[in-house]
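Participant: only geometry, no sequence info:
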């Protein structure tokens, strides 16, 4: 709590006056590294020239001395952040990797945010998965203490035949890709409710409609029911799924329909983010 009044002289003298409008937590100029600032300014200047620019032009536009510019350019080229071609400087592979990683993180954040909104709206854990390079990849899940996610007690990749996420992804593949997956990960009983053999699973997958939720009841985890919504973008198979305790099985299909409607409203963002 703040108090009013005048501090004793021996205390006020020990504290140098602060400039108006400055925060005591703001870094002092002496803590900033000038060479890093200049290098970043130079990178930004190069980025503004997609067809490249010579050192003298970059120095002028970045407000740097020409000798400093040459030194920074040599260093940035050596580290791969810039490349030089016929006297012109361009962004290098290292910079492009940074930009690509940043875009990937942004896409992932978009998906995480969407899952959290759907989790809160539906009152159930929400999962996002893709089929990538022959494998089932549960990219992320969003749950809450009152609605916990299903624990991966048996490897999701090896038990795609048993859970809604895997069945939904497999249903989007062509026959050859499905059989290849099942050759590598044969059908086996995970619970007493798991589909019994590959032929039974294939018949079920062939009868799955592209736009319909895939429903699974206690085939992967006893006491849990799941629904997965297919998401196909180009040749990429993906799915968004929910799970509920078995005593709430009557909620499953209505909740899946609501999830499908929510996904439809954000189809553009979901499509953009499918490659994370």
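Facilitator: Yep, that arrived. Computed from a predicted model, the values in this text were never measured in an experiment.

Participant: contacts and neighbour counts: CA atoms only from here.
Facilitator: Noted.

Participant: So which elements touch the longest helix along the chain?
Facilitator: For the chain, the helix that runs over the most residues, judged by DSSP state H, is helix 93-122. Where contact means 3 or more C-alpha pairs under 8 Å, 6 or more residues apart in numbering; DSSP states H and E, helix 93-122 is packed against strand 82-85, strand 126-132, strand 135-142, helix 249-265, helix 267-272.

Participant: now for those, which one comes closest to residue 184?
Facilitator: strand 135-142 (10.1 Å; C-alpha to C-alpha).

Participant: Residue 211 versus the residue sitting nearest the centre point of the chain, what's the distance?
Facilitator: Against the mean C-alpha coordinate of the chain, by C-alpha atoms, centre = their mean, the closest residue is residue 108 at 1.5 Å. Taking C-alpha to C-alpha, to the nearest Å as the measure, residue 108 falls 24 Å from residue 211.

Participant: Show me what whichever strand or helix holds residue 77 is packed against.
Facilitator: Using DSSP states H and E, residue 77 falls within helix 66-78. Helix 66-78 makes packing contacts with helix 34-47, helix 55-62, strand 82-85 when contacts are defined by 3+ C-alpha pairs under 8 Å, 6+ apart.

Participant: looking at these, which is closest to residue 253?
Facilitator: Per C-alpha to C-alpha, nearest to residue 253 of the helices and strands packed on helix 66-78: helix 34-47, 50.3 Å.

Participant: this is the comparison structure:
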């Protein structure tokens, strides 16, 4: 064990227990440290940005807050991953989680198995939103300006014989998408594959959960996505999705 690190951590814990901060003498006493040692460590932690000194007391600094935020972010991601794995195992299909962030489609999580592999990203998911269920589901949640901006940057083009043929046809399809209903796509992104996605909205963030299956198992697609839709409410109630996911 490195004693100086242990002592510094005890001081950080002591500071964190006081919302309004605390003076050096009190922190030294609570951390069980000699006052000179506490002063030395407090100066070092302040210099590194983990603490700030305000009106004679020490409070947590920006570096400590970044650590806390990073831990919270990792915790959210771990919960999402655990949920995807649980649904993958219970439904028996690959499960995807994606968000629309800063004008782009982002696959934020995938859970699959060797026996039921995820769709291979042979064409960039971010640039082919018109061709897969994830992208179509996210685009259907955007307002017209945001959607047109995306399509201006990533034009509609055929990547399989089944891909939506042009921007007008895509717009007509998105206009008929029923709110909170699954979006179904058959071989538009990858031949031999069918996909379905359900919309998730958390504040201003557009998100989606999706599944995929081989074409010869397409009769399982609707029952599987309905099972996922029935269970996904538990995730929304236990997690706060945000644009930082």
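Facilitator: Cool, the structure landed. These figures come from a predicted structure and were not determined experimentally.

Participant: Would you confirm that residue 99 of the second structure contacts residue 109?
Facilitator: No. Checked against C-alpha atoms under 8 Å, the pair residue 99 of the second structure and residue 109 is beyond contact range at 9.7 Å.

Participant: of those two, who's got more company?
Facilitator: The neighbour comparison of residue 99 of the second structure against residue 109 (other C-alpha atoms under 10 Å) goes to residue 99, with 26 against 17.

Participant: what does that one align to in the first structure?
Facilitator: Alignment note (TM-score structural alignment): residue 99 of the second structure maps to residue 130 of the first structure.

Participant: Contacts only, for that match.
Facilitator: 136, 137, 138, 139, 169, 236, 237, 238, 239, 274 (C-alpha atoms under 8 Å, 6 or more residues apart in numbering).

Participant: Which residue comes closest to the fourth one once chain neighbours are left out?
Facilitator: For residue 139 of the first structure, ignoring the flanking residues on the chain, the nearest one in space by C-alpha to C-alpha, 6 or more residues apart in numbering is residue 129 at 5.2 Å.

Participant: For the one you found, give its distance to residue 43 of the first structure.
Facilitator: Residue 129 of the first structure sits 37 Å away from residue 43 of the first structure when distances are taken as C-alpha to C-alpha.

Participant: same deal with residue 173 of the first structure?
Facilitator: Counting by C-alpha to C-alpha, the gap from residue 173 of the first structure to residue 43 of the first structure is 44 Å.

Participant: Between these two, which is the more surrounded one?
Facilitator: A side-by-side neighbour count of residue 173 of the first structure and residue 43, using other C-alpha under 10 Å, places residue 43 first with 22 against 18.

Participant: What does that one correspond to in the second structure?
Facilitator: Under the alignment (TM-score structural alignment), residue 43 of the first structure pairs with residue 12 of the second structure.

Participant: what does residue 144 of the first structure give?
Facilitator: Using TM-score structural alignment, residue 144 of the first structure lines up with residue 113 in the second structure.

Participant: again with residue 258 of the first structure
Facilitator: Aligned partner of residue 258 of the first structure by TM-score structural alignment: residue 227.

Participant: And residue 158 of the first structure, by the same measure?
Facilitator: In the second structure, the residue paired with residue 158 of the first structure according to TM-score structural alignment is residue 127.

Participant: Which residue, neighbours along the chain excluded, lies closest to the equivalent of residue 66 of the first structure over in the second structure?
Facilitator: Aligned by TM-score structural alignment, residue 66 of the first structure pairs with residue 35 of the second structure. Leaving aside its sequence neighbours, residue 35 of the second structure sits nearest to residue 28 (C-alpha to C-alpha, 6+ apart; 5.7 Å).

Participant: Tell me how far that neighbour lies from residue 178 of the second structure.
Facilitator: 62 Å.

Participant: if I look at residue 216 of the second structure, how far off is residue 242 of the second structure?
Facilitator: Per C-alpha to C-alpha, residue 216 of the second structure is found 36 Å from residue 242 of the second structure.

Participant: let me redo that: residue 130 of the second structure
Facilitator: According to C-alpha to C-alpha, residue 130 of the second structure and residue 242 of the second structure sit 24 Å apart.

Participant: between those two, which one's more packed in?
Facilitator: Neighbour tally, residue 130 of the second structure and residue 242, criterion other C-alpha under 10 Å: the higher count belongs to residue 130, 31 against 17.

Participant: Okay then, goodbye and thanks.
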